[in-house]
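> Using only what follows, build the 3D model:
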Amino acid sequence: MPRHLSPSKGPRRLPVPPQNPPFDDELGITPQRAPAPPTGGATEHALQGTLPLSVTTSRRSARTRPGRPGAAGPPGGRATGPAEPQHWCARFAVWAVEALYGQRALSQLLRWTSSDVYASLSERAVRRRVSAAATPSVRSLRVCDVRPQVFEAAVVIQEGPRARALAMRFEMRDRRWLCTALDLV
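Predicted coordinates:
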């Protein structure tokens, strides 16, 4: 007697969990305590307190990878920069895509872009209509050190079912990262 098999249903698609890079608080980074303010005297109320800006990193993030020159911070390199390139680049890429889709004001990127990049972004933003697309998230990020104060990055942004790629170049100017080239694919 022949055995009847049920028809196969084929492959199924399962949702993929978000793959955003971890933020500082998820890596176990704890801020150092500021020294105690001076007590007594008339200047105690006249001075404004400052927030501590130095942080200690966990052992996990302090590891260096083989084949990555200067991962521990080259002398005269990016150690003086305001933010780590990976974190800065991931955030900037999301901001740029949000600005292109009308979810963020493009003028918020003015300080962080060169005049050429800002003009290119504003031309693209005018051509796009405002959409209620899903919030963009970083799917993958690759950073390459060109020189101590310059890096280039390739970022894949996931926005709902669509993925976009960005190629960016950042240079340190006036103690902040400035996007000097941006190409959206």
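> contacts, neighbours, all on C-alpha from now
Noted.
> Tell me which other helices or strands whichever helix in the chain runs longest touches.
Identified as the longest helix of the chain according to DSSP state H is helix 85-100. If you count contacts as 3 or more CA pairs under 8 Å, 6 or more residues apart in numbering; DSSP states H and E, helix 85-100 packs onto helix 115-127, strand 137-147, strand 150-159.
> Alongside the first, I'd like the structure of this one:
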Amino acid sequence: MNSIAVFCGSSNGASEVYVESAREFGIELAKRGITLVYGGASVGVMGAVADAVLSEGGQVIGIMPSFLEQREIAHEGLTKLIVVDSMHERKAKMAELADGFVALPGGPGTLEEFFEVFTWAQIGLHQKPCGLLNINNYFDPLLELFQHMTTEAFLQEKYRDMAIVESMPNRLLDRFHTYQAPTIKTYA
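So this is what the prediction gives:
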């Protein structure tokens, strides 16, 4: 695995644990020689993970739409910053460059980005692992919703289980290396 796209918040969240765990994740990426592909901001959880990778000598590629470049405060120390025209281009470029996807805590944008690549995996557009770093049990309500979707027959169990969920960065990345994509969803 050469690169991982990370979706996460451009704010710090309500607890220091989010920023601290993002740093731990960034350090683990750098230790493993995995390039971080992310939204390009210098602030919030996004900035923390990027700063940690860079502080350990790792590679970081930021992808940011031009209209967010000033608003999100583009990170000036990245290995590479790619400026695109739209959010759609941002997500497409991140998906193109990444060998896997991880969501750290964030808001609706984080979930939207994660759900898009998760859905793409479900319908067979890629076979890359999709994970949730469940810092401070942040994603527990989402995991309950996944179970509810499965119980109500809107999400097959094999696709629910496709989401790799761990609270420790090393365990999440270890599971990424052994990931086997489920069979492609059919409607017959």
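> Put one on top of the other, what's the TM-score?
With the length set by TM-score structural alignment, normalised by the length of the first structure, the two chains reach a TM-score of 0.26; 91 aligned residues with a CA RMSD of 6.0 Å.
> circling back: among the helices and strands packed on helix 85-100 of the first structure, which is nearest residue 182 of the first structure?
Among those, helix 115-127 comes nearest to residue 182 of the first structure, with 6.3 Å by CA to CA.
> Buried residues, that closest one. List them.
117-118, 121-122, 125 (16 or more other CA atoms under 10 Å).
> circling back: now render the helices and strands packed on helix 85-100 of the first structure as a markdown table, adding distance to residue 91 of the first structure.
Shown next, in a markdown table, are those (distance: least, CA to CA, whole Å):
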| stretch | distance to residue 91 of the first structure |
| --- | --- |
| helix 115-127 | 16 |
| strand 137-147 | 8 |
| strand 150-159 | 11 |
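> so which of these gets nearest residue 31 of the first structure?
Per CA to CA, nearest to residue 31 of the first structure of these: strand 137-147, 25.4 Å.
> Next, the angle from the closest one to helix 85-100.
Per axes from the mean of the first three to the mean of the last three CA atoms, to 10 degrees, the angle that strand 137-147 of the first structure makes with helix 85-100 is 130 degrees.
> pretty sure residue 132 of the second structure belongs to a strand, no?
Yes - checked against DSSP: H, G, I helix; E, B strand; the rest coil, residue 132 of the second structure lies within a strand.
> thinking it is in contact with residue 115, fair?
No - counting by CA atoms under 8 Å, residue 132 of the second structure does not reach residue 115; the two are 11.1 Å apart.
> thinking again about what came up before, the longest helix of the first structure versus helix 115-127: what angle between them?
Using the same axes, to 10 degrees: helix 85-100 of the first structure against helix 115-127 is 40 degrees.
> Flag every buried residue along helix 85-100 of the first structure.
Under 16+ other CA under 10 Å, the buried positions of helix 85-100 of the first structure are 85-86, 89-90, 92-100.
> Of the residues you listed, which is the nearest to residue 162 of the first structure?
Looking across the buried residues of helix 85-100 of the first structure and measuring by CA to CA, the closest to residue 162 of the first structure is residue 97, at 12.2 Å.
> now the helices: where do they sit in the second structure?
16-31, 44-55, 87-97, 108-122, 140-151, 157-160, 169-177.
> of those helices, which approaches residue 7 of the second structure most closely?
helix 108-122 (5.3 Å).
> Could you figure out how far the closest one is turned away from helix 87-97?
Going by the same axes, to 10 degrees, helix 108-122 of the second structure makes 50 degrees with helix 87-97.
> now for helix 108-122 of the second structure, which elements pack on it?
strand 3-7, strand 101-103, strand 130-133.
> could you say what helices and strands the last one packs with?
This points to strand 130-133 of the second structure. strand 101-103, helix 108-122, strand 163-166, helix 169-177.
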